[in-house]
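Novice: Here is my input; please provide its structure:
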Amino acid sequence: MANRMEINDSLFLKSISCPLKLYHAKKSTGLRKPYLPFKQRNKLQLRNAVALQYPNIKFTSDSVSDALLETQKWLKEDDVAICGAVIRENIFLTRIPILVKNGSEFTIVQIHGKLKKRIHQGEISVPVLSKTTAGYLVKAAYRMEVLRKVVRSSKLNVELFFPDKRYSARMPELMQQIPNTESENLIVSQNVKEELASLFTKMEATEATESVRLAIPDSVAHSFAAERSVRDVMKDLVSENWSDGSHFNVEVHQECSRCKFRKPESDEISDCWGEFFSGKNKTFPNEQVFELIGHGNQELIEAGKYFQEDVPLNQYSSSFEEVKRKNQPAITIQQRRELQFLSAHQKELPSAWVKPSRLGFESLSFPLHFIDFEAATYALPMQRGGGAYSPIYFQYSCHSLFENGEIVHHEWLDDKVDSGYPHVEFIRKLGAIDSIFEGSLIQYSPFESQALRYLLQEMERNSMLYENEIRILKNLLYVEGNTNEHRIFDLSKSVREGYYNRFMSGSIGLKQILKSVLQLVKYLNIPMDETAQIFDTSINFGMLSNDDADFDPYRLLQHPTYQIDDGEATMNAYISLKSNLLTPKEIQIIPTLMRRYCAMDSYALYIIYSHINKLINEFQDLNGVIIDQV
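Specialist: Purely as a prediction, here's the structure:
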């Protein structure tokens, strides 16, 4: 194999899902995404929680080369459990979460986050029916194959650990009981060991892994690897000519939808669809069928239609007037899909299309409280009685708009390592916001109202103790606590049914709509409150442009090293914070980034609401803006 490439667990899995991924990986200099420190630390904490079940635990270094030498040294011992064991054979490398050696017998231990009940007497059944489980086993089979060649042992076992779906914590703050230093010995109480043993269910997977090793399931593999043995595929990976990808004759398949090479993020990443699927000949190469909203994408792929501009309009509306003449009460998903086709065919579209009757703004009353909550779900619960992945609501941001135009920001974050379970303080701080029990609460998606109902149910389990918190929650959810009159308004429903602009694509998520609104405002030269304070950072929204990653204000709130730009990053940062996995320097930086992110989310609601309200009240005569009264 020219220009030898090291193939690790991740790259092996990529190569069996589509051989072109390995071809592009060889070409791309920007293959690795920015390191996700918090998510990785949280995964290692779960690994450590399982490792407590084994004696003589050793921890390898972060450095792969150092870990390889450490693994070789420790495998000379008769009985050892190596966390992060690195095994290399030829170009193949694997890092095993826990490798247990007992004499001449070896056990590969993998920890997975999916909830599972103990079934089939604690053994993964053969044949493997679940696609997700098949993916776990392919990774185990690859590790088994590499390990077999190195240790020369036939006694190889595989064990998979999962959080038990039936688990209920008997102690509080379990996530904070796992040692955060990878020392030679993890010292925890016997009670914690027993608690963790009840949290995880162990599934014997040796036989199932062996069956996958001999025949990779087609549910997780491209035809290049399907039903072939892991050993034979590895031989091909060594001998194959990866300098030319055309001879694989790969067709577009469902896996393409999740592939980073389909729409490269930068010039350093190879462009698969540009090279192999005529993307370089297209007017809009990034407008692919996977970005279409609604149903029917798979049928288009099967018909060989990969780009939106390739789909003929004869089976859809051929103009915006045709779309509009369908006279639906709301803007439907099908109409949005047709508007995407029209855009790809460069047909004339309105700058904005609004149906005020579907917005529901007339039901709102001042002050308007634009709210955003952040939550964490983690296998290690914080509270007694909680199960794996019980939600923890740890942060909110609220921008309150008063009738005189004043906007006031309130926010709260559970940012102390030792502050304990945060729900009571979350409720009390939320209830202390000025005028929060007056006017309307505005969310984007049902998440916030669901959170308040979850908290209400939790507090009502001990209603005598939490009488005040119950009152706060009922008054947040309902007008004066009357369950017949809801206070929370879902702005996402207004957007979905009553608003469209020419810069919207296949998503109506908050960040995508915010970007499209900022683009439209600039395109139409509509005045807006250009500068706003987002927690501690001033952003000039009027200066945003395509140079700022497609009008993305979140980009301007980041730190050079750390990125907190979505809910997953925020969640993992919080879990690392509460588990005492952050450095002192990070403790100074990370909470600020979390506050900026949450504040931007609630301010985004204000921008979207204000923009739509201005269109229908002040700019409805603007050229290209259609206010549809149907």
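Novice: CA only for contacts and neighbour counts going forward, please
Specialist: Fine.
Novice: before we move on, which element is the residue most central in space within the chain in?
Specialist: Centroid check for the chain by Cα atoms, centre = their mean gives residue 568 as the closest residue, at 5.2 Å. Assigned by DSSP states H and E, residue 568 falls within helix 567-578.
Novice: list the buried ones in that helix?
Specialist: 567, 569, 570, 571, 572, 573, 574, 575, 576, 577, 578 (16 or more other Cα atoms under 10 Å).
Novice: elements contacting it?
Specialist: helix 37-51, strand 368-376, helix 584-617 (3 or more Cα pairs under 8 Å, 6 or more residues apart in numbering; DSSP states H and E).
Novice: and residue 359, which of these is closest to it?
Specialist: helix 584-617 (9.1 Å; Cα to Cα).
Novice: Any buried residues in that closest one, and which?
Specialist: For helix 584-617, using 16+ other Cα under 10 Å, the buried residues are 587, 590-609, 611-612, 615-616.
Novice: Could I get the full set of helices for the stretch 251-400 of the chain?
Specialist: 272-276, 297-302, 320-325, 333-344, 356-359 (DSSP state H, counting those that start in this stretch).
Novice: so which of those gets nearest residue 204?
Specialist: helix 297-302 (36.7 Å).
Novice: Just the residues contacting that closest one, thanks.
Specialist: 252, 253, 254, 289, 290, 306, 311 (Cα atoms under 8 Å, 6 or more residues apart in numbering).
Novice: for comparison, sequence B:
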Amino acid sequence: MSNLKKRYLTKSRYKLGLECPNKLYYTKKKVYSNQKLEDFFLQALASGGFQVEELARMHYPEGILIEDKKSDETYNYEDKVNQTTKLLENNDEIVIFEAAFCFENLFIRVDILEKKGNQINLIEVKSKSFDSTNAEYEFEGKKGNLSSSWKSYLFDVAFQKYVINKAFPQYNVKPFLMLADKSKTTSIKGLNQLFRITNNNNNRTGIERRIHTLTDISSESILGKVDVSRETSGIETGKHRIIEEFDFEESIQILSKTFKEDKYYNYPLDYSSCKSCEFKTNGEADSNSKSGFKECFKKQLSWEEPDFNEPNIFEIWDFRRLNKLTETGELKLKNIPDEEFGEVKDKDDKMSRVRRQLIQKHKALDNDYTPELYQDELKDEIESWTFPLNFIDFEASVVALPFYEGQSPYEKVVFQFSHHIIHEDGKVEHANEYINVQPGEFPNFEFVRELKTALEQNVGTVFQYSSYENSTLNQIKQQLENSAETDRKELINFIITLTTPPRNYAGSPWLPIRPLVDLRKVIVDYYYNPYTKGSNSIKAVLPAIFETSELIKSKYTKPISDINMTSKNFGDNHVWLRRKEDGTIEDPYKSLEHPFKDWDPEFERKSEIEEINNGGAALTAYGLTQYTDMDDKERGEIKNALLRYCELDTLAMVIVYEHLKEITEDKYKV
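Specialist: Okay, the predicted model is just below:
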């Protein structure tokens, strides 16, 4: 079989096969939709993985990189293996980056390989964090089971060790993970700014270093190397498994054969895995793609297209018995008795989880799109709120490499907020906003100062959607406690007026005098709209309200100037809700203006983002402003798009409130 046609099982494909062997048939085929198949460059940018990999290489300044040749039109597996083999044969001691090994149709590249005589240290670099001060049970719990959050990483390392051992049995291979150590801090100011994103770098990471040596690794780097020999040994002996019926070597042989022959494995459906399958189509965006998810059900359950339109258990919010249903083979709601959902335990006049699930089930089966409402209880909740009402939304980045000296990995960087106010007379005001996208500036403390100024203008109730704002402010509180800011006590005192302490908080607890109200929890407790299909995300609740509320549609299909409202980023003639040709309402997030729609094509852009209409895109956009050498004009376009997106987020909360208030009125009949 030629190099062009040979199908290699790489470490990423091996991990995919462990998730579900059937996925190996769908991966890397353009005809199948893949919801996880996003731009690899932007994914690594958001996670900080490329920066961490480059920092890891700086631990080994003598390392030699096995580079990709520019002339290669296809991926040349054999050339990379030959380069690696020559380096190992000609050097008794050597460090190689991206060393390549092949055995049969198994192929791996090792992040960092250190050879000392017949000893090989295999070092897998991950941007994932751990705490070296509590590492004894980090990967393997006290009962001897692998942690679920580390399992795939450890099987990845074990697979690499297996391939090296098969290709070069004369070497003794010792496996390590190199990770961001949360117990470490860096003595380098602006560490994350010293690794710049560039698309012109021959290096796979696409990073250009602004720092070339580490003087003192122990104080400057936040990475730690962990010996995982015990864990990989447990994998090799079959003690630890992901697919229970396969021991380690069987899993490699079976998945290798499956991928090599390009055949559908027909592994039995596991509903927990199926629910999160990435090989699904997503509406109009995937209209020309095939669904591997559907093909599995057609092959194994003999489903036809109409079967997929019937209500099924995957739609049910927070359903926790998928494993049991996998055993019975039931999936359609009409075949699942109410008893399978568990016992209904209503309390405090709120909609319990099981009650909500059963409401969803029966409305779906009856094709009933009328919202379910605990009207009196919701009315009591709303009447407990104090005007003016404040709605806040944050955007933050969690970066692997710290901004300032003395900071640890993955300290949250909060770069933006939006603040809407509803006054008692009904006026909606986009009152305040904050954003900082200047590269290298740590915004958190100024962020809190600006938020304090905004919220202290009144004593009204403050709303969040989910607990994200609460947890974010608590993290900034901890940063302030470790800082030398002259006003840190004042800022901390402001934070604790709003937030509740984290669960299992070790310090002295506090009781907020103006606690954040979680609108998502209000939805969950008192209201179910069948158009959400069980999702409580604001991105699902908002369009459901557009389907349900004539009041909201009537108001927001008018220009801003006509509806007693102000906006900081949209003109008076802007209309929030636009009707499509068929008369339905367009999702306002989808109609957000693209940041570079009027960009002069003669000016080269450094960023690769086309729209900012969700949290992932906002995070990526912020990363681009920090790690890419773009000019102020390009950064300004991204900044303006972020401001528009964040304003829409708090306006969405306003609309949710207005709808909830509407449906508590006596005249409202569900």
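Novice: re earlier: could I get the helices of the stretch 251-400 of structure 1 in TSV, plus columns for distance to residue 78 of structure 1?
Specialist: Listed next are these as TSV, based on distance: least, Cα to Cα, whole Å:
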stretch	distance to residue 78 of structure 1
helix 272-276	48
helix 297-302	53
helix 320-325	73
helix 333-344	63
helix 356-359	70
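Novice: Could you provide the ones you listed in TSV, with additional columns for distance to residue 67 of structure 1 and mean neighbour count?
Specialist: Formatted as TSV, the helices of the stretch 251-400 of structure 1 follow (distance: least, Cα to Cα, whole Å; neighbours: other Cα atoms under 10 Å):
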stretch	distance to residue 67 of structure 1	mean neighbour count
helix 272-276	34	18
helix 297-302	44	15
helix 320-325	61	14
helix 333-344	51	21
helix 356-359	58	20
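Novice: closest to residue 408 of structure 1 out of the ones you listed?
Specialist: Comparing the helices of the stretch 251-400 of structure 1 by Cα to Cα, helix 356-359 comes nearest, at 24.1 Å.
Novice: helices or strands up against the closest one?
Specialist: Looks like helix 356-359 of structure 1 contacts helix 491-498 (3+ Cα pairs under 8 Å, 6+ apart).
Novice: so where is the helix or strand following the helix it packs on in structure 2?
Specialist: Downstream of helix 491-498 of structure 1, the next assigned helix or strand under DSSP H and E is strand 499-501. Strand 499-501 of structure 1 corresponds to residues 527-529 in structure 2, going by TM-score structural alignment.
Novice: Can you classify residue 536 of structure 2 as helix, strand or coil?
Specialist: coil (DSSP: H, G, I helix; E, B strand; the rest coil).
Novice: Surely it and residue 524 touch.
Specialist: Yes. Using Cα atoms under 8 Å, residue 536 of structure 2 is in contact with residue 524, at 7.1 Å.
Novice: Residue 193 of structure 2 -> structure 1?
Specialist: With TM-score structural alignment as the criterion, residue 193 of structure 2 matches residue 176.
Novice: how close does its match get to residue 81 of structure 1?
Specialist: 23 Å (Cα to Cα, to the nearest Å).
Novice: Can you name the element that comes right after the one helix or strand residue 109 of structure 2 maps to?
Specialist: Taking DSSP H and E as the criterion, residue 109 of structure 2 maps to strand 106-116. Using DSSP H and E, the helix or strand that directly follows strand 106-116 of structure 2 along the chain is strand 119-130.
Novice: which residues are contacting that following strand?
Specialist: Residues contacting strand 119-130 of structure 2 (Cα under 8 Å, 6+ apart): 47-49, 52-53, 56, 110-115, 138, 157, 161, 171-182, 400, 409-410.
Novice: What mean distance separates the helix or strand that it is followed by from the matching residues in structure 1?
Specialist: Proceeding N to C from strand 119-130 of structure 2, the next assigned helix or strand is helix 151-167, under DSSP H and E. Taken over the aligned residues, the distance from helix 151-167 of structure 2 to structure 1 averages 3.1 Å (mean Cα distance after the TM-score superposition for structure 1).
Novice: Now do helix 151-167 of structure 2: which elements does it pack against?
Specialist: Helix 151-167 of structure 2 packs on helix 11-19, strand 93-103, strand 106-116, strand 172-181, helix 229-236, going by 3+ Cα pairs under 8 Å, 6+ apart.
Novice: in that helix, what counts as buried?
Specialist: So, applying 16+ other Cα under 10 Å, buried residues of helix 151-167 of structure 2: 151-165, 167.
Novice: Map residue 588 of structure 2 across to structure 1 for me.
Specialist: Aligned partner of residue 588 of structure 2 by TM-score structural alignment: residue 553.
Novice: what sits against its match?
Specialist: Contacts of residue 553 of structure 1 (Cα under 8 Å, 6+ apart): 539, 541, 544.
Novice: hmm, 10 Å instead?
Specialist: 511, 514-515, 518, 539-541, 544-545, 565, 597, 600, 604 (Cα atoms under 10 Å, 6 or more residues apart in numbering).
Novice: Narrow those residues to those in strands?
Specialist: 539, 540 (DSSP state E).
Novice: Can you say which of the contacts of residue 553 of structure 1 are buried?
Specialist: 511, 514, 515, 518, 539, 541, 544, 545, 565, 597, 600, 604.
Novice: what do we get in structure 2 for the fourth one?
Specialist: Here residue 518 of structure 1 is matched to residue 546 in structure 2, going by TM-score structural alignment.
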